[in-house]
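Q: sequence and predicted model, in that order:
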Amino acid sequence: MELAQYLRVLLKKWWVIALAVGITVTSAVVFSEVRAPIYRSSAVLQVVPARFDYGLGLSTEQFLRQFARQIHTTTMAQQVIDELQLDISTDRLLADVTVAPIPEDYLIQIDADRP
């Protein structure tokens, strides 16, 4: 086909293109209005051992799990609420926050999601 034939087909079927664009735009607007926005904040804490050896690596995994449990407590949540002057309960804050140790990299990942 030549370029002129393509243009002729497009001009004949312009309403199909306009309809497809209209449906796409309408769907995108409806989806973005209906879906509740989710806000996420992330932090990564790095734990650096004083010395590196195999035995320390095993105990570091235990320490990381313990640190993660200490971060995800009502006491720590209350400290965050007080310092940031948040209008939220400790239970709600703890429900929105996840704390995960990453032992192989000596890291603790903290994520806070809020719809």
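A: Yes, it's here. Residues are numbered from 1 along each chain as shown.
Q: can we go C-alpha only for contacts and neighbour counts from here?
A: Will do.
Q: pull out the buried positions in the biggest helix by length in the chain.
A: Longest helix in the chain by number of residues (criterion: DSSP state H): helix 14-34. Neighbour-count burial for helix 14-34 flags no residue at all (criterion: 16 or more other Cα atoms under 10 Å).
Q: run a quick neighbour tally on the closest residue to V44 other than its chain neighbours.
A: Computed as Cα to Cα, 6 or more residues apart in numbering, the closest residue to V44 that is not its neighbour in sequence is Q109, at 4.7 Å. Number of residues near Q109 (other Cα atoms under 10 Å) recorded here: 15.
Q: then I108?
A: Residues contacting I108 under the criterion other Cα under 10 Å number 20.
Q: now it: which helix or strand?
A: Counting by DSSP states H and E, the element that carries I108 is strand 107-114.
Q: second one coming, line it up with the first:
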Amino acid sequence: MSLSTFIRVLIRNWWLIVLATALTVGSTAVFVLLQKPVYQASTIVELKPSVVLEDPNQILNTINALTRRNVINTIARKATSMSMHEEVAREMGVPVEAVLSARVQTITPPETNLIEVRAQSTDPAFAAAVANIVAQQMLGQDYEKVISMEVIDPAMPPTSPIAPQPVRLLTLGLIFGLILGVAFALMEHALSILRSGIDILDDKPLILQQPALSSVEATAPAQHKTSSEK
């Protein structure tokens, strides 16, 4: 299909493109309106050698362990364990399912000794409370007194949700609607060509019958002439 033909197909079936786009964007808008906003709160915990260490070798070993990040990753993994969820639930006086619904996550930024604790909820205050209590529970764990932790950025109730994202979803809906409309336009063009081919095949027997009729008409006068000569 040439570019000019493609453009003519789109112009001829513009209503299909508009209809598909309107339906897609409209359904996306309804979906966004029906979704509850989800908020995410985060707190940051710093890991460092304990101040009670006096032996330089112990301090050096602790720094090396933090540099290898195996200690940081272990602590971060324990922060999302089921036992941690149960401790947080007891501290807050809520069911464990409520804490599990907060989707607690831990992020360990590279080249740092930091652990970011994230929690999500439709209630911004609840999300902040879960993140802060998880961080406090991390501080209360015993790491053989060689590592100390400190909350350097406590979680605050967020003011803006992370989901849904109306602009992003509506943009995707618009793009998908345009693609769907173009696909419908091309499909309609293909069906019209197919219908034209079927109509030609249906008319072909009539065309083939016309010479036969002409030969019959031509034979009739000849027979009449022969009979008159006799």
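A: Sure thing, it's come through. Remember, it's a predicted structure, so these values are computed and weren't measured experimentally.
Q: helices or strands up against the strand holding I108 of structure 1?
A: strand 39-46, helix 54-71, helix 90-96, strand 97-102 (3 or more Cα pairs under 8 Å, 6 or more residues apart in numbering; DSSP states H and E).
Q: most tightly surrounded among those?
A: Of all these, strand 97-102 carries the top mean neighbour count, a mean of 19, counting by mean count of other Cα atoms under 10 Å.
Q: counting contacts, what elements does that strand pack onto?
A: helix 54-71, strand 107-114.
Q: redo those as TSV? Include distance to R35 of structure 1.
A: Shown next, in TSV, are those (distance: least, Cα to Cα, whole Å):
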stretch	distance to R35 of structure 1
helix 54-71	31
strand 107-114	13
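Q: so for S27 of structure 1, which of those sits nearest?
A: Nearest to S27 of structure 1 among these is strand 107-114; the distance by Cα to Cα comes to 24.9 Å.
Q: which residue is the nearest non-sequential neighbour of the residue positioned nearest the centre of structure 1?
A: When Cα atoms, centre = their mean is applied to structure 1, the residue found nearest the centroid is R40 (4.7 Å). Nearest-residue entry for R40 of structure 1: D113, 4.5 Å, with adjacent residues in sequence omitted and distances by Cα to Cα, 6+ apart.
Q: trace the one you found over to structure 2, please.
A: D113 of structure 1 maps onto Q120 of structure 2 when the alignment is built from TM-score structural alignment.
Q: hang on, isn't that match packed against V99?
A: No. Assessed by Cα atoms under 8 Å, Q120 of structure 2 is found out of contact with V99, at 9.6 Å.
Q: ok, back up a step: what's the mean distance for the strand holding I108 of structure 1 versus structure 2?
A: For strand 107-114 of structure 1, the mean distance from the matching residues in structure 2 following superposition reads 0.7 Å, by mean Cα distance after the TM-score superposition for structure 1.
Q: residues contacting that strand, please?
A: Residues external to strand 107-114 of structure 1 that are found in contact with it (Cα atoms under 8 Å, 6 or more residues apart in numbering): 38-47, 64, 68, 96-102.
Q: redo that, cut-off 10 Å
A: Applying Cα atoms under 10 Å, 6 or more residues apart in numbering, the set of residues contacting strand 107-114 of structure 1 from outside is 37-48, 61, 64-65, 67-68, 71-72, 92-102.
Q: follow-up on the earlier one: ok, the residue nearest to R40 of structure 1 - how many residues close by?
A: Other residues near D113 of structure 1 number 14, with proximity taken as other Cα under 10 Å.
Q: show me what L100 of structure 2 aligns to in structure 1.
A: Residue correspondence to structure 1 (TM-score structural alignment): L100 of structure 2 is matched to L93.
Q: ok, its match - contacts?
A: For L93 of structure 1, the residues meeting the contact criterion (Cα under 10 Å, 6+ apart) are 72, 74, 77-78, 80-81, 86, 112-114.
Q: list only buried entries from these.
A: The neighbour-count test (16+ other Cα under 10 Å) marks 72, 77-78, 81, 112 as buried among the contacts of L93 of structure 1.
Q: how close does P115 of structure 1 sit to A68 of structure 1?
A: If you measure P115 of structure 1 against A68 of structure 1 using Cα to Cα, to the nearest Å, the figure is 23 Å.
Q: please tell me which residues of structure 1 stretch 128-137 of structure 2 aligns onto.
A: Following TM-score structural alignment, stretch 128-137 of structure 2 has no partner segment in structure 1.
Q: from S27 of structure 2, how far out is the closest residue to A29 of structure 2 other than its chain neighbours?
A: For A29 of structure 2, ignoring the flanking residues on the chain, the nearest one in space by Cα to Cα, 6+ apart is L170 at 6.8 Å. In this structure, L170 of structure 2 and S27 of structure 2 are 10 Å apart, going by Cα to Cα.
Q: who has more neighbours out of those two?
A: Neighbours per residue, other Cα under 10 Å: of L170 of structure 2 and S27, the larger number sits with L170, 18 against 14.
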